[in-house]
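>>> Build me a model from this:
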Amino acid sequence: MKPHNYKDDEFIHLVYKGSKKDEMIEIPFRDIESMDLNKRGTPIPYTMSNVVNLERYMLLYWSPIIGSDSIILFLHLWEYCDRKSGVDICYPKINELALRMGKTAPTIRNILKKLEENNFIITIHRLNRLHNNKETSPIYKLRQTIPLISKEQYLKLPESLQKRHDDYMERFATGTDLEWFTYDSNETIESLKANGDKIISSKSREEIKAVLKREQEEEFIMANLGDDIKNTLIPNKEFLELLMDYNFSKASAEIYFQNSIVLYDSSIFTVHIITQSSSQKEFLENGLNEYQQSNLRKALDKIYEESIYDIKYFTAEQYIMKILKG
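Okay, here's the model as predicted:
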């Protein structure tokens, strides 16, 4: 659940694909909001008798593993959330956290990284749409339950704490075994990426505009496509002639499809028709009557010798974006 008055549409929320931050993946905010960190790893059971100001399990068993600073910072992050309303997302500035903790900003970042590696938080970066996509402070999605430590973390505890942990497991987690390896927080990020969309940089967008201005979009598209799709290109003249064989008049074929690029993705039985303008694309999507749509499909079935499942329309700019996004 998002914080009260949080204007998620003002920001581009993203994660980095690689450690070098060379590629950004935009994440829909609804995916962040609906993400349930409590399902990552095995949660410990919650009981009132086992709670002090800080959950005993975290105090006794996580503290030796991640350090007291990590635990205190985790508590600070919750102070930014309206827990009564179920909010588990916050966006404090690093410098403000540093002041609260009496630490340097780099130290706070290292602690946040440790919390994320152990599945207490997930960090989502942001670009501010209202300020020319300038990067601003990230948001943090917080776990509401305390995860069990892993088997290898358990073996790093002093023997006396291992015995206390054995007692805890016997009393509160009967039938639950410690997993050998800590749940990899990268799996959570990967699950977000699955529904994300690669962000195209401002520099790349300017390059695309230059390509369109020089009217070299077909050359660019063909140079950046795989052979499996590139080899399906139908010359525009040949395509127009075939449409006329399927009851399109010469005038309508030229008006609707002049200078369009036609490609076929056989993996999903889908034809891509790429237009030069958004008005041409909009007309093809909404202006063709049922008779024309049926004849277009028949023509495409003939060209590709398969039953076409779908036809998708793009402007040249949209298609180049699609290529760059992979």
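>>> Could you use CA atoms for every contact and neighbour count after this?
Fine.
>>> where along the stretch 51-200 of the chain do the strands fall?
With DSSP state E, counting those that start in this stretch as the criterion, the stretch 51-200 of the chain has strands at 89-90, 121-128, 134-142, 197-198.
>>> For these, give me JSON lines that also has mean neighbour count.
Listed next are those as JSON lines, based on neighbours: other C-alpha atoms under 10 Å:
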{"stretch": "strand 89-90", "mean neighbour count": "22"}
{"stretch": "strand 121-128", "mean neighbour count": "21"}
{"stretch": "strand 134-142", "mean neighbour count": "18"}
{"stretch": "strand 197-198", "mean neighbour count": "18"}
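>>> Can you lay out those strands as CSV showing distance to residue 41?
Below are those laid out as CSV (distance: least, C-alpha to C-alpha, whole Å):
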stretch, distance to residue 41
strand 89-90, 20
strand 121-128, 13
strand 134-142, 14
strand 197-198, 27
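>>> Another for comparison:
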Amino acid sequence: MLDKNLKGTHHKLLYYRYRPTGVEESKVRYVGDTEQAYIKKELEKIYIPEEEIKRFTLDKHGQPIPYVDGHMTIISNYIWDYWGHFFSAEGVALYGHLKRYCYGDKDYCWPDLNLISQKMNKSRNTVKKILANLEKYGFVLVFNVQNADKNNMEESPLYKIRKKVPFLPMELYEQLPSELKIDHDRYMQGIVEQFDQILNLDPSIDYSEVYEDVISKGTVVRKTKTPFELDKELRNKIKVLDKEITELDRTVWDMALAIIKKKVSAPSFNTWFKGTFCIKREQTFTIYTPSNFVSEWLESRYDKMIREALTQVGSQFDHIKYDYLSYQREIESGT
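Here you go, the predicted structure:
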């Protein structure tokens, strides 16, 4: 019989995280009878071995505060008094709800998020946003779970919880309001006097790097897109761009093309610049072409000429990007 999993059952559970691939997908939705085009960031699913999740701990990052008699309620008063400024009251409450399930030496739990949402009188989406904030500060890390013995059926997520409360890093301490900062100084002085030691606040920790280290031990599994899905995505992308492009974008690019046309041969111009257009977003021009090959060619061979032409027509910009209107790279499937 299989050993028990982290949830205490004998099923083979699969633990995974989502990570943005950097690819944006064009989608269309309907609000009433109105069609709306929008951009959705593509996510990839990364499965992390259970042994890696067992080994992973949030508690080794940051300096844990010592136990101080009278400074403990359900959770450390340090969270209520200082971390709560960054968590918000909802974040402190959610942390408390999750931590209550981590009894004994256990630093993980799998409570019903819908039930917690009801206890907090918050929508599930709101609770997920609060969770993301707790992840940002290194107090919770969420692992999605599938049951491999039940046709990869989705189960409730597994939550890794920080149990040892760290001092604020110096960067966050500096962001405290003046009254809270004074109160924190008084608290730290009390710790120093009681424990006869010198305490220095640690520098900030980038928890995205901490989590990336866990993810790096997993296996990437990506969905294979069908030709129909790729074609639909392309059509949606064109709809989005058609609504976004302005008359000024069209005018600027037409003027730039007129300058470029005088500097290259007619065959070269027709080959590499036909069907192109540009959209300016803040201080970045994105040049759109019919294919990835054309985009790469323009960037490698004509980038300087394009920059000079856009500058000559009076456009101010900091960056130029190249994109294309053909099937985005097909996503390979993983195991």
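>>> And the TM-score between these chains?
Here the TM-score for the pair of chains, by TM-score structural alignment, normalised by the length of the first structure, is 0.56; 204 aligned residues with a C-alpha RMSD of 2.7 Å.
>>> Which one of the strands of the stretch 51-200 of the first structure lies nearest to residue 13 of the first structure?
Nearest to residue 13 of the first structure among those is strand 121-128 (4.5 Å), distances taken as C-alpha to C-alpha.
>>> ok, average deviation of that closest one from the second structure?
With mean C-alpha distance after the TM-score superposition for the first structure, strand 121-128 of the first structure departs from the second structure by a mean of 1.3 Å once superposed.
>>> quick check: that strand aligns to which part of the second structure?
Under TM-score structural alignment, strand 121-128 of the first structure corresponds to residues 140-147 of the second structure.
>>> which residues are contacting the matching stretch?
11-17, 58, 95, 131, 134-135, 152-162 (C-alpha atoms under 8 Å, 6 or more residues apart in numbering).
>>> Apply 6 Å and report the result again.
13-17, 134-135, 152-155, 157-161 (C-alpha atoms under 6 Å, 6 or more residues apart in numbering).
>>> what's the farthest-apart pair in those residues?
Greatest spatial distance among the contacts of stretch 140-147 of the second structure (C-alpha to C-alpha): 134 and 152, at 27.8 Å.
>>> Name the residue in these two with the higher neighbour count.
Each of residue 134 of the second structure and residue 152 has its neighbours counted (other C-alpha atoms under 10 Å); residue 134 has more, 21 against 13.
>>> for the contacts of stretch 140-147 of the second structure, which one is nearest residue 63 of the second structure?
Nearest to residue 63 of the second structure among the contacts of stretch 140-147 of the second structure, with distances taken as C-alpha to C-alpha, is residue 161, at 15.9 Å.
>>> Distance check, that closest one against residue 94 of the second structure.
In this view, residue 161 of the second structure and residue 94 of the second structure are 11 Å apart by C-alpha to C-alpha, to the nearest Å.
>>> Now do the nearest residue to residue 47 of the second structure once chain neighbours are set aside: how many residues are near it, please.
Excluding the flanking residues, the one nearest residue 47 of the second structure by C-alpha to C-alpha, 6 or more residues apart in numbering is residue 16, at 4.0 Å. Look at residue 16 of the second structure: counted by other C-alpha under 10 Å, it has 26 neighbours.
>>> again, but for residue 321 of the second structure
Around residue 321 of the second structure there are 15 residues (other C-alpha under 10 Å).
>>> Quick check, it in contact with residue 286.
Yes. Residue 321 of the second structure lies in contact with residue 286 (C-alpha atoms under 6 Å); the separation is 4.6 Å.
>>> how about the counterpart of residue 54 of the first structure in the second structure, what does it touch?
Matched by TM-score structural alignment, residue 54 of the first structure corresponds to residue 75 in the second structure. Applying C-alpha under 6 Å, 6+ apart to residue 75 of the second structure gives no contacts.
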